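Asks: Just to be clear, the model below is a prediction. Sequence and coordinates:
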Amino acid sequence: MLLSLASETEQKLIENMLQNLTKSGSGISDGDFWIGLWRSGEGQATSSACPELYQWTDGTISSFRNWYTDEPSCGSEACVVMYHQPTANPGLGGPYLYQWNDDRCNMKHNFICKYSLDDVLEKELGDRTDTDYEVFPSVTAGKPYDENKSEDNSHVVVTETVKEEQKPAQTSPHYGFQRTPGRTVPWRYNNLMTENKAKIIFYSQALL
């Protein structure tokens, strides 16, 4: 499910991951990331209570927030992204990097997910032998996760564009499937673990 961030420590974990991707030359580019924070109470969208209406889709209870200056702006923007615009000119709140911003839920962005250690995803991906695993380049945030709905019992991934000449590393701490023209390149990080012992997955899409 979409990433929840319960503390500054978890926030820094994601920031370090994105910074390391940039340093490694993996082609990470400008593009915000959906996280699993959304706002309920549409009738109070413009009230002073609006910032208190945001909650995590996975049920995490946490007062930690990392809003950009003057955010959330509320109104029709009920879902939340983590800024990742390293080449953009800084705004009043500084660079548009890693702070949170509310956005319309029908916008398309990259995204980040977190899954528990007892999840079967690692085995499912580890057993794959084909090289053309598909991921979506971007998605809308949609509605909150509902574990009672079969269509919601699936895994969300992070997408990010990479340059065509980049190759997925095959060694620790990450690995990827070899790229096939016209297909996407998933990147998986195994050594990222949050305070509540959940893992983070990142995927990348080839820019062809």
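Replies: Everything's here; your move.

Asks: C-alpha from now on. contacts and neighbour counts both.
Replies: Fine.

Asks: show me where this protein has strands.
Replies: Assigned by DSSP state E, the strands in the chain fall at 33-39, 54-56, 79-84, 97-103, 110-111, 113-116, 161-162, 174-176, 187-189, 198-201, 205-206.

Asks: Just say which of those is most tucked in.
Replies: Comparing these by mean neighbour count (mean count of other C-alpha atoms under 10 Å), strand 110-111 comes out on top with a mean of 28.

Asks: tell me what it is packed against?
Replies: With contacts taken as 3 or more C-alpha pairs under 8 Å, 6 or more residues apart in numbering; DSSP states H and E, strand 110-111 sits against strand 33-39.

Asks: Second structure follows, compare the two:
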Amino acid sequence: MTGQTYSGGSFEAPYIGGIVVDPIACTYKWSDGTPFDYQNYYPPGPSCDGEGCLQLFADPRTNLINPPAVGYWNDIQCIVVQRAFICKKAAEMVTTI
């Protein structure tokens, strides 16, 4: 996932668009259906306990995990209201004269 863009809400723990493919194997894909080409779970990885969505730990002031998990992913329940989200879109070529 490249070209990440912030859109709306708080930066604390945005939803990053990963959804569970197989809850038993604990495998995910992007919400557009493409397979993961990058993973950055907080060790030891997703907990695989029925949490089908992913969030990004983004704000060190609100992250109470020790050691700091900023930049890492965490699996969460999809019913959790997220304060922000990150989207991906194709790059656009802009020409100026």
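Replies: Structure received. All of these numbers come straight from a predicted model, not from anything done at the bench.

Asks: TM-score them against each other, please.
Replies: Once superposed, the chains reach a TM-score of 0.71 (TM-score structural alignment, normalised by the length of the second structure), with 89 aligned residues with a C-alpha RMSD of 2.7 Å.

Asks: Distance to N16 of the first structure for the strands of the first structure - can I get that in JSON lines?
Replies: Shown next, in JSON lines, are the strands of the first structure (distance: least, C-alpha to C-alpha, whole Å):
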{"stretch": "strand 33-39", "distance to N16 of the first structure": "15"}
{"stretch": "strand 54-56", "distance to N16 of the first structure": "22"}
{"stretch": "strand 79-84", "distance to N16 of the first structure": "12"}
{"stretch": "strand 97-103", "distance to N16 of the first structure": "10"}
{"stretch": "strand 110-111", "distance to N16 of the first structure": "16"}
{"stretch": "strand 113-116", "distance to N16 of the first structure": "16"}
{"stretch": "strand 161-162", "distance to N16 of the first structure": "18"}
{"stretch": "strand 174-176", "distance to N16 of the first structure": "15"}
{"stretch": "strand 187-189", "distance to N16 of the first structure": "13"}
{"stretch": "strand 198-201", "distance to N16 of the first structure": "12"}
{"stretch": "strand 205-206", "distance to N16 of the first structure": "20"}
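
Asks: Tell me the counterpart of G50 of the second structure in the first structure.
Replies: Alignment note: G50 of the second structure maps to S76 in the first structure; criterion TM-score structural alignment.

Asks: Skip the chain neighbours and tell me the closest residue to its match.
Replies: Among residues not flanking S76 of the first structure along the chain, R104 sits closest, at 6.2 Å (C-alpha to C-alpha, 6 or more residues apart in numbering).

Asks: What about the aligned residue in the second structure for that neighbour, how many residues nearby?
Replies: Under the alignment (TM-score structural alignment), R104 of the first structure pairs with Q77 in the second structure. When counting by other C-alpha atoms under 10 Å, one arrives at 13 neighbours for Q77 of the second structure.

Asks: now swap in E12 of the second structure and tell me
Replies: Neighbour tally, E12 of the second structure, other C-alpha under 10 Å: 19.

Asks: for G45 of the second structure, same thing?
Replies: With other C-alpha under 10 Å as criterion, G45 of the second structure counts 14.

Asks: and what of D32 of the second structure?
Replies: 10.

Asks: what do we get in the first structure for it?
Replies: So, by TM-score structural alignment, D32 of the second structure is matched to D58.

Asks: wouldn't that match be in contact with L5 here?
Replies: No - the criterion here is C-alpha atoms under 8 Å, and D58 of the first structure misses it with L5 at 10.5 Å.

Asks: Isn't D37 of the second structure up against M1?
Replies: Yes - using C-alpha under 8 Å, D37 of the second structure makes contact with M1 at a distance of 6.8 Å.
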